[in-house]
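Engineer: got a predicted structure plus its sequence, pasted below:
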Amino acid sequence: MKLNEGFLDSMKEAFARFREGDAAAATDAVQRALRGEAANAASTAREFTDVESTPVHVAERAEPVHRARPRPAKSQPEDCGHFSMRSYANAAGQRNYKLYVPKGYTDEPVPLIVMLHGCTQDADDFAAGTQMNALADSHKCLVVYPIQPQGANPSKCWNWFKRVDQTREKGEPSLIAGITREVMATHRVDRNRVYIAGLSAGGAMAAVMAQNYPDLYAAAGIHSGLAAGCAHDLPSALAAMRGGKRRADARFVEPPRCPLIVFHGDADTTVHYTNAGDLVRAFTEDTSARGQPSSGIAAGRKHTVRRLTSADGVPAELWTIHGAPHAWSGGNPRGSYTDPSGPDASAEMLRFFLAHSRPGGVTDSE
């Protein structure tokens, strides 16, 4: 849907006020713009909205996503192992994280999955919605959930669109990589089977991490996210989210070196579906019989799977969920931003992850 002139004028005013250093006026202009565009609120939503700590708030989302519900008192599948809060700090700052150790873990080397939540979420919410801890029990994996605090972003979004947070060993990438390495140092982790996944802003940050740390992560899963380097500030982030024209940062144009599995609903009005294509742009169709596109129906949602390969032989899968909103496919409604209809993104990501290991060792000092 095309944005009207009033909305665009208000957004231009917001950007101008921000450049002048008047954060309060910028916030007010953005809020006026969104209040005047209720029908389009879902396309800008609360995702990816902070630039230099300028908050943006919107009305109720138009998409049929599910909000978090209170947990029942009885034990849930993700509570069978040990889920504990920890903290990590380096020169870029400090982040809490929750680590899930599966039931039956006996200190043998196991895979590690790093899960990056979306805006407004936290570790408990994301774990409940994705059910990744329950899968970790079945497959004997450690799962770590870095937590983005409100102090770093008013909507608790990972700052995937800021230049300092798109660079190896700088900003938030250094914190996420540091958390990953800390878990590897304190637990018996199979160093060649470390993976990263995320939803929305977390998916966009997972793409940044996969591009910057192919020596650390053996594969990445990106759900409803965006490609690394597609934005460098709020205006370019909003343009990218809407599927508009943008220019990628030259630092991120290099061919992908990390296997990718991408999920995206083609009815997503928060992050346009074209972003899924951008994530796999450097991949081409696998022409083998095994690589032919496939389609199916799961829990009422039709989906299409394309199997792709880069020029260097790096594999990728693109799952298009037809009619799906901005939500984790096959997720549990006890978590926010979940769509119980459709294929189980968590199970498919884990299947893809465990099929790929990274050759060679990992250098912790890198």
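Structural biologist: Now that the structure is in, tell me what you want to look at. Numbers count the residues shown, from 1 in each chain.

Engineer: rest of the way, CA atoms for contacts and neighbours
Structural biologist: Fine.

Engineer: what segments of the stretch 1-150 of the chain are strands?
Structural biologist: With DSSP state E, counting those that start in this stretch as the criterion, the stretch 1-150 of the chain has strands at 82-90, 93-101, 110-116, 142-146.

Engineer: now those strands in CSV, with mean neighbour count and distance to residue 136?
Structural biologist: Listed next are the strands of the stretch 1-150 of the chain as CSV, based on neighbours: other Cα atoms under 10 Å; distance: least, Cα to Cα, whole Å:
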stretch, mean neighbour count, distance to residue 136
strand 82-90, 14, 11
strand 93-101, 20, 8
strand 110-116, 26, 9
strand 142-146, 26, 7
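
Engineer: presented hereafter is structure B, for comparison with structure A:
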Amino acid sequence: MNRSSLKYAWRSKSTGIPLRSGAAGRSTHPVWLRTVLAGFAAASLLVLAAVPSASAATDGTGGGEGRVDHRTYRTSTGENDYLVYVPKGWKESDRLPLYVNLHGCGTTAQEMIDASLVNAVADRERFLVAYPDNDGQCWRAVFHHPPSTTRGGGGDADIIAGITRETMSTYHADSNRVYLIGGSSGGFQASAMGATYPDLYAAIGVIAGGGYGTDFQTCQSLTDQNAPAYAPSAVAEMGRRAHVMPFFTIGGTNDVLGEQPAPGGCTRRAYLEWLATDNLLKPGQDGDTFRDDPASTVTGQEPGGYTWTKKVARDPKGCQIAERWIVDGMGHNWPGDAGDPKGPSTAEASWSFFKQFTLRGGNSTCHG
């Protein structure tokens, strides 16, 4: 991959725009930026452990039997590399679902392939996987960078949407079954994509990340009670394209960006914010339409690994809208697979959740 942009430290490969903390066009002062980055290094917050464990065998396809295509998304402002996994046996006449997988800070698309092992699931379940690449840099929703959290802002949200559309067109994907998930900064960006481009994605997923409108600092300082206060801004950004957004979250209890008890707990608050967002989009007559269903809570343990809890939110008819996985004792990792093999498989769990939903039909298992 072209790494020439790395000499412009922490700049977008596509635009060369510095990270910003305020309105578009106002650059962050370099001293402030160095201070923030030093804080990242000290806390080891934003580098999702997406590099496979030493015992994990990787062959560049993430355990899949298909092929990985290296592609470049080009616009008038620049270009971004991305990878597309094409499952074994794919034909141009196929209309397969598309799963978009966003890496975190300090990792690449190839490392996400190697760690997440989504491609092996894609072979079995028959879907395409797109891996946008940001040269190991953070997706900038983690800083609440306005151009990257606004449709048409020229930032990362538009870049990822463009890569999604290009993949859909090139590989004839089913536009009704497109899903997006991200880890760490990719998790923050996944929340941003759910708000900025709800007309592209049937469901989204957040791994060790935060909700729309928050950054890596504010999400830690929130309480669970005030996290839903960000829901109106998500609804406003969705605008006329809004639809109830199914969502999946997973995080560890030893991760401040995951499910750690306060302070911390960004992934938990992303769940609460998206639940509140969907309830604003579809209010009930007697309170919230979508609520956690205690009867659906499941606990388990990976052999020789972590215990976990899965919580489910449903509507009054019993139709599922959300799934929240809490992994006891896990840090800032991609859970399961080759990222942290002691956790439940995020590849299996996320696809099992996503495949219930279509963009124009809602929860297909509930007939809309």
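Structural biologist: Now that the structure is in, tell me what you want to look at. Just so you know, these numbers come straight off a predicted model, no measurement behind them.

Engineer: ok, which of the strands of the stretch 1-150 of structure 1 comes nearest residue 264 of structure 1?
Structural biologist: strand 110-116 (16.1 Å; Cα to Cα).

Engineer: in structure 2, what stretch matches the closest one?
Structural biologist: Aligned by TM-score structural alignment, strand 110-116 of structure 1 falls on residues 96-102 of structure 2.

Engineer: for stretch 139-149 of structure 1, same thing?
Structural biologist: Mapping stretch 139-149 of structure 1 onto structure 2 (TM-score structural alignment) gives residues 125-135.

Engineer: hmm, back to that, ok, which of the strands of the stretch 1-150 of structure 1 comes nearest residue 328 of structure 1?
Structural biologist: In terms of Cα to Cα, the element of the strands of the stretch 1-150 of structure 1 nearest to residue 328 of structure 1 is strand 110-116, at 12.5 Å.

Engineer: can you give me the angle that closest one makes with strand 142-146?
Structural biologist: Inter-element angle recorded for strand 110-116 of structure 1 and strand 142-146: 20 degrees (by axes from the mean of the first three to the mean of the last three Cα atoms, to 10 degrees).

Engineer: show me what strand 110-116 of structure 1 packs onto, helices and strands only.
Structural biologist: Applying 3 or more Cα pairs under 8 Å, 6 or more residues apart in numbering; DSSP states H and E, one finds that strand 110-116 of structure 1 contacts strand 142-146, strand 189-199, helix 201-212.

Engineer: which outside residues touch the match of strand 110-116 of structure 1?
Structural biologist: Stretch 96-102 of structure 2 is contacted by residues 109, 112, 126-133, 164, 168, 172-183, 186-187, 190 when judged by Cα atoms under 8 Å, 6 or more residues apart in numbering.

Engineer: could you redo the last one with a cut-off of 6 Å?
Structural biologist: Defining contact as Cα atoms under 6 Å, 6 or more residues apart in numbering, one finds that stretch 96-102 of structure 2 is touched by 127-131, 173-174, 177-182, 186.

Engineer: show me which of those residues is closest to residue 121 of structure 2.
Structural biologist: Ranked by distance to residue 121 of structure 2 (Cα to Cα), those are led by residue 127 at 8.4 Å.

Engineer: what sits against that closest one?
Structural biologist: Listed by Cα under 6 Å, 6+ apart, the contact set of residue 127 of structure 2 reads 96, 97, 98.

Engineer: one more: residue 284 of structure 1?
Structural biologist: Neighbour list for residue 284 of structure 1: 308, 309 [criterion: Cα under 6 Å, 6+ apart].

Engineer: and with 7 Å instead?
Structural biologist: Listed by Cα atoms under 7 Å, 6 or more residues apart in numbering, the contact set of residue 284 of structure 1 reads 308, 309, 310.

Engineer: burial count for the second one?
Structural biologist: Residues near residue 309 of structure 1, counting by other Cα atoms under 10 Å, number 20.

Engineer: so what does it match up with in structure 2?
Structural biologist: Using TM-score structural alignment, the partner of residue 309 of structure 1 in structure 2 is residue 314.
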